[in-house]
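*Asks:* have a look at this prediction, sequence included:
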Amino acid sequence: MISFFKLSKWSPPRILMVGFAAIILLGGVLLSLPFATKGGSETHIIDALFTATSATCVTGLVTVDSGSHWSLAGQLIIICLIQVGGLGFMTMSTLIAIVLRKRISLKERLILQEAMNQSSMEGIVRLIRKVVFYSLAIEFAGGLLFALRWSFDMPIGQAVYFGMWHAVSMFNNAGFDLFGEFGTPFASFTRYIDDPIINLVTMALIVLGGIGFIVMSDVIEYRTRKRLSLHSKVVLSTTAVLIGVGAIVIFIFEFTNKATLGSVGWDGKLLASFFQSVAPRTAGPNTLDLAAMRQASQFFIVILMFIGASPGSTGGGIKTTTFTTLIAAVIAMIRGKEDIVLFQMRLARERIFKALTITILSLALVIFVTMVLSTTEDQAFLKILFETTSAFGTVGLSLGVTPELTVFGKIVISLMMFAGRLGPLTLAYALGPRAEKELYRYPEGKITIG
C-alpha cells in the first residue's frame, strides 16, 4: 500500500477527502489537454475540473456533452475516473495490494472501514474482494447485454465499446452517456424511451449499484445462510417501496402531458415511469425530457434525489436507511412508543441521532447552496433547487441548467458534488477538529417541544 497512509497521522475521513481531491485534480488536468477533445483544442480548466469532479463523484452533471466533445482518450479518462470514484480509491489501492501480496495495515483497514461505511473492521478486506468481483462481473454482464442490443444500431466494435462504457457508467450510478455523438447533445437515453432491453438492463445496473455491496453479498449468500441482516431487509424494502411509489406518482402526474408520457404507448408509459423512478436514486440517465415535465413531477424527483441510494453503494443522498430510520422514529413517537423497531429489532439511539444529524446537515447544505445560486444564476428557483439536489445526491439529472452555469456556479456545484460523494458527516469529521472525550456531563434540563 501507499506509504503515505502508513506515515500519515490524519484521520480516515481527512485521508478520503484529500484522496478524492487528488484524483479529481489529476483528472481535470488530463481532460484540459488537447488530446482529450475531438477538436484537438484545450478545454477550459473549469469545465475540465467540473467533468472530473462529476465523474469521480459518480454524478453525471456535465457542462459539455460527453459524446460530442471528448475524444476516445477523453472518454477513457472519464470512465476510469467513474470506476475509481464508484468503487473508491482505497478499494482500488487495496486491490493492488492484494494482487502484490502486500500486508494491509490497521491504519488502512480503518480508512477502508470509513470508505465502505462499515461499523467495524471485521472482514473488511474480504468485503473488498467481493466488491471488486461483483462489480466487474455485473459490469461485464450488463455491457454484454448492451452490446448485443446496440449491435443492431451500430458497428459491432462500437456496440461493444458503447456497451461496456455505459455498463460501467450505469452500475456506478454515474449517468454519463455518449449518445451526443449522434447529433443530439445532452440527449441521454431519450431515444430508447420504449426499448425494453435498454430500459430493463439500465434499471437493473442502477439498482444493483445503488443497494450497496453489503446487501448484494447478503443476497448472494442467502441460499447458504438462509437469512438476511436487518440492514439488507431495510435497504431492499425501502428501495422497492421508493421505486414503486415513484413510478406511480410520475405515471399519474405525466400521463396526460403530451411532452412526456402523453405521446407514447402504454408500454412506453410504464417503462418510462419506472425508469424515471429508478434514475433519481443517484444514477442520472433519463428517457423523458425532464424540462418538459410538470413541476409537481420535478419536485417529487427532487425528493427522490435527496433520499438517494443505500450505504456502502456507489450512490449518494442521505441514504435509504437514514430515511427509513427517521420515518420509523416519527411513527414510534406518534404511537407513543419508546423504542424504534424495524423487522422486530430495536434500533440503538445513536443510530437515530446519526440519521437526524445527516439529514439536518444535508438539508442545510442544499438550502444554503440553493439560496446562493439563486442570487448568482439567472434561472428559476425550482431549476436551481433541482440542480443543487442532483449535485448533492450525485445523481446527474438536470433541467438544462448545467451548461448555462456561470464560472462561480460551476465551482459551487463542483463542491456540492464533492460533498455529496463523501457525505456531509464524513466531510464534517474531515474538516473539524479531533474529537476529545468529555470529562464531565452537565445536569439534565427540560424544554417544551412542539
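*Replies:* Cool, got the structure.

*Asks:* from here on, contacts and neighbour counts on C-alpha atoms
*Replies:* Will do.

*Asks:* buried sites along the helix or strand hosting Ser277?
*Replies:* Assigning secondary structure by DSSP states H and E places Ser277 in helix 266-278. Buried residues in helix 266-278, counted by 16 or more other C-alpha atoms under 10 Å: Gly268, Lys269, Leu270, Leu271, Ala272, Ser273, Phe274, Phe275, Gln276, Ser277, Val278.

*Asks:* then this one, side by side with the first:
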Amino acid sequence: MSRSPRIRAWRRSPQVTVATFAILITLGTAMLMLPAASQTGTATDFTTALFTAVSAVCVTGLIIVDTPAYWSFLGEWVILVLIQIGGLGIMTLTTTLILLVRQRINLRVQLSAEAETKAWTLGDVRRAVLGIIGFSLLFEAVTAVALTLRFLAGYGYPPEQALYHGLFHAVSAFNNAGFALYSDSVMGFATDPWIILPLAFAVVSGGLGFPVWIELWRRTRTRRTGAGKRLSLHTRITLWTSGVLLAVGTVTTTALEWNKAGTLGPMSIGEKILSGFFHSVVTRTAGFNSLDTAEFQTQTLFVTDMLMFIGGGSGGTAGGIKVTTFSLLAFVVYASVRGESAVHVGHRRLARGVERQAIVVALLAIGTVFVSTLVMMTITPFTLDQLLFEVISAFATVGLSTGITADLPAAGQYLLCLLMFAGRVGPITLASALALRHTTRRFEYPEERAIVG
C-alpha cells in the first residue's frame, strides 16, 4: 500500500497544506488592504490586514482593530469568506488524513474495524469532502435561522440586518472563529439563552469534528438493523473527554467567578450558570466571550489556559492539541503507573506509533508555548498571566484575549501570526508526517536504560 502512487503523492500533503494556507492568507491580506474594505475608505496597513487575514483563515478570532468599527461591509464579507474556506479546509484535510491512516492499517485489522464501525476507506475521500460541506452548511443554516429569528423578535433588527448578523455569527461559531459584529463580542447577550445557546450549539458541533458526526449519523441509520452497536474508539474518546472538560470548565469558571463584580457577581444564579457554561464552550477554541476576560481572576485564567491548550476534536474546526491526544496521554500515564507493557483503551490495544505521536505533538506544543511566552515577556511590558493567555489563545486558535492584542508591538503581533499559523497547520503537517512516515532500521544497538526521575 505504501508504494502506490496515490500514497506517495499524499505523502507530500504537509507541504501542500502549508502552501495552500499561505496562499489563502496572502490573497486575504491583499483584499483587506483595499480601500473599500475599511470604513474610512483608506488602505489598511499591512500588519493589520495580515493579522486579520491570518486570524480569519486559521479560524482564531484574535483582532487588533474593532471588527464592526473598522471594517466595511466588504471587509466583513472578506473575513467571513476566509473563515468559511479556512474551516472547510481544516476539516477536509484532517478527515482525509484520518482516512489515509486507516488505509495503511493491515488488511486483517482494517476489515475487522470496518465491520464494526463502518469506517470509510481511502476511496471515499470525495464522498467525505461532500459530506463535510453538507454537514457544515446544515449546522450553519440551523444556527443562522435561530439567531435571525431572535434578532428579529427580541431586538427589533430590520430583516436584512437580522439575517446578516445571524449568518455571520453562525458561520463564525461553527468554524470556531470567534469573530463578532459587536465591539464587545457577545457580552451584550450574556444573559440571553436564545442567543448564547445557539452559538454554543454551533461551537460544539464544529469542535467535535466531522468523523464523529458522520459516525453518529450512521449509527442512527443502522440501529434498526442491529448493526454498528459499538462506536469507534476515536468517537468514544472525543465524546467522553469533551463532555468531561465541558463540565469541568463550567463548574470551575462559575465557582471561581461567582462573586466577582466584573464578571458573574451581578448576575442571577441561572445567568451565572449560563455564562459559566458558555465560557467553558468557547475555550474549546471558539473565541467569543460573553464575560470580560480581562476581569478574570488569575485562577480562572489558568484554568482557561489549560482548556484552550487541550482544544477540541480531530477532524473539526477546533484547535489545541486535541482531546484525543490529551486522553491518550492520560491512558499512557495510567498504564505506566500500573506497570503494564501495553496501553489498552476501550477493549482495544493502542498502537505504539499512536503513543509516540501523542507524546511528540504534546511536547512540541508545550515547547512552542514556552518559548513564545518567553519571547513575549522579553519584548513587551505585560504580565506572565496576560502573555501566557495570549500565546496559548493564538497557538490553540482560540481567539480569547485579556485585551492586550492591539497594544502589542509589531514584533509581538507577527509572533502571534506565526503561532496562529503554526497552531492551525502545524498539527496537521506533524500528524501527517508521523502517520505516513515509516522507516525500518536495518540494525539495533544494544539496549541500555537511563535513570528516570
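*Replies:* Here it is on my side, so go on. These numbers come from a predicted model, not from an experiment.

*Asks:* before we move on, the earlier item: which residue numbers in structure 2 go with whichever helix or strand comes after the helix holding Ser277 of structure 1?
*Replies:* Past helix 266-278 of structure 1, further along toward the C-terminus, the next helix or strand under DSSP H and E is helix 295-307. The aligned range for helix 295-307 of structure 1 in structure 2 is 298-310, by TM-score structural alignment.

*Asks:* for Gly178 of structure 2, which non-adjacent residue is closest in space?
*Replies:* Of all residues not flanking Gly178 of structure 2 in the chain, Gly287 sits nearest, at 4.0 Å (C-alpha to C-alpha, 6 or more residues apart in numbering).

*Asks:* hey, where'd the strands end up in the stretch 251-400 of structure 1?
*Replies:* Taking DSSP state E, counting those that start in this stretch to define them, one finds strands in the stretch 251-400 of structure 1 at 341-342, 345-346.

*Asks:* which of the ones you listed is buried the deepest?
*Replies:* Scoring those by mean neighbour count under mean count of other C-alpha atoms under 10 Å gives strand 341-342 as the most buried, with a mean of 16.

*Asks:* so where is that strand in structure 2?
*Replies:* Counting by TM-score structural alignment, strand 341-342 of structure 1 lines up with residues 344-345 of structure 2.

*Asks:* please report the distance of Ser336 of structure 2 from Ala330 of structure 2.
*Replies:* 10 Å (C-alpha to C-alpha, to the nearest Å).

*Asks:* swap that for Leu256 of structure 2, please
*Replies:* As judged by C-alpha to C-alpha, Leu256 of structure 2 and Ala330 of structure 2 stand 26 Å apart.

*Asks:* ok, the two, which is more surrounded?
*Replies:* For Leu256 of structure 2 and Ala330, the more surrounded residue by other C-alpha atoms under 10 Å is Leu256, and the numbers stand at 17 against 12.

*Asks:* mind telling me what the more buried one corresponds to in structure 1?
*Replies:* Match for Leu256 of structure 2 (TM-score structural alignment): Phe253.

*Asks:* same thing with Gly178 of structure 2?
*Replies:* In structure 1, Gly178 of structure 2 lines up with Gly175, judged by TM-score structural alignment.

*Asks:* doesn't its match lie inside a helix?
*Replies:* No. Counting by DSSP: H, G, I helix; E, B strand; the rest coil, Gly175 of structure 1 falls outside a helix, being coil.

*Asks:* what's the neighbour count on it?
*Replies:* Residues lying near Gly175 of structure 1 (other C-alpha under 10 Å) number 31.

*Asks:* hang on, it packs against Arg281?
*Replies:* No. Here Gly175 of structure 1 does not reach Arg281: they are 10.8 Å apart, not a contact under C-alpha atoms under 8 Å.

*Asks:* picking up where we left off before, for the strands of the stretch 251-400 of structure 1, give me TSV that also has distance to Thr37 of structure 1.
*Replies:* TSV is the format used below for the strands of the stretch 251-400 of structure 1 (distance: least, C-alpha to C-alpha, whole Å):
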stretch	distance to Thr37 of structure 1
strand 341-342	51
strand 345-346	54
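
*Asks:* so which of the ones you listed gets nearest Ile367 of structure 1?
*Replies:* strand 341-342 (30.4 Å; C-alpha to C-alpha).

*Asks:* mean distance, the closest one to its aligned residues in structure 2?
*Replies:* Taken over the aligned residues, the distance from strand 341-342 of structure 1 to structure 2 averages 2.0 Å (mean C-alpha distance after the TM-score superposition for structure 1).
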